[in-house]
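In: predicted model, plus sequence, below.
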Amino acid sequence: MAKRALTVDDSKTMRDMVAFTLKGAGFDVLEAEDGVHALSVLKGQTVDVVITDINMPNMDGVSLVKELRAKPEFKSTPILILTTEGGDDKKASGRAAGATGWIVKPFAPDKLLSVVNKVCP
């Protein structure tokens, strides 16, 4: 059975790039445009990995990570932050929220897959 990923980004182009990369590696991919939409998409769903941007309207990525970590079914789900933000303070807030890893945009597809496969064997 294929692994499932959720990609969360307010940029449709970025969601498409991540989805294209993951689908090429055999993943089923769900998409959401912000944290609020992501929580709605995940109702009754399970995923093997979540990849989220930080800067989004309605609910940002760090808040989404905190919300997911508060739910028993997502306690151990790998959550990767994919963002243009590379500052140590942002990384620290992501880690404190419960993020598994951090990838800076623009990303190389092979690097994304390498990180995803590492956290989601």
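Out: All right, it came through fine.

In: rest of the way, CA atoms for contacts and neighbours
Out: Fine.

In: nearest spatial neighbour of residue 73, skipping sequence neighbours?
Out: residue 46 (8.0 Å; C-alpha to C-alpha, 6 or more residues apart in numbering).

In: and for residue 30?
Out: Counting by C-alpha to C-alpha, 6+ apart, residue 6 is the residue found nearest to residue 30 once chain neighbours are left out, at 4.6 Å.

In: second structure for comparison follows:
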Amino acid sequence: MKSCLVVDDSKVIRKVARRILEELGFEVIEAVDGKDALETCERTMPDAVLLDWNMPVMDGLEYLKAVRALEGVEQPVVVFCTTENDMSHIRTAIEAGANEYIMKPFDREIIEAKFSQVGLL
């Protein structure tokens, strides 16, 4: 079973994402911010990361740069999931190593389509 780390400071978003991802056959791990997510990845690297941008402690972009800098690990597929929808944010995320980008609010169809595009489904 593939694993997905859901990183978002909103408990509601984590709960909704968990339900969708579990229906799609993923084991779901949750993190409340980038620092928590990075610590989780250092213990066990997930197959995928659904990542919010705006979070306290360490934001999504800082987390993405840190996880992409880890050596000797199999890198996860990272899908940003955020309200930041201007092209400069999307470009910045892709340049930093994001595989895909989802706008909030999202639903099962959107997650299923994006996860299929990056080979997770």
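Out: Thanks, I have the structure now. As the structure is a computational prediction, the values presented were derived from the model and not from experiment.

In: what does the superposition give as a TM-score?
Out: Between these two chains, after superposing, the TM-score reads 0.93 (TM-score structural alignment, normalised by the length of structure 1); 119 aligned residues with a C-alpha RMSD of 1.1 Å.

In: thinking again about what came up before, just say helix, strand or coil for the residue nearest to residue 30 of structure 1.
Out: Using DSSP: H, G, I helix; E, B strand; the rest coil, the structure places residue 6 of structure 1 in strand.

In: residue 46 of structure 2 against residue 6, yeah?
Out: No. Under the criterion of C-alpha atoms under 8 Å, residue 46 of structure 2 makes no contact with residue 6, lying 9.9 Å away.

In: between these two, who's got more neighbours?
Out: residue 6 (27 against 22; other C-alpha atoms under 10 Å).

In: list the buried residues in stretch 74-81 of structure 1.
Out: Buried residues in stretch 74-81 of structure 1, defined by neighbour count with 16 or more other C-alpha atoms under 10 Å: 74, 77-81.

In: revised request: answer the last question for stretch 103-121 of structure 1.
Out: Residues of stretch 103-121 of structure 1 classed as buried: 103, 112-113, 116 (neighbour count, 16+ other C-alpha under 10 Å).

In: can you check stretch 51-61 of structure 1 too?
Out: Burial within stretch 51-61 of structure 1, assessed by neighbour count using 16+ other C-alpha under 10 Å, is assigned to 51-56, 59-61.

In: just stretch 84-97 of structure 2 next, same as before
Out: For stretch 84-97 of structure 2, burial by neighbour count (16+ other C-alpha under 10 Å) applies to 84, 90, 93-94, 97.
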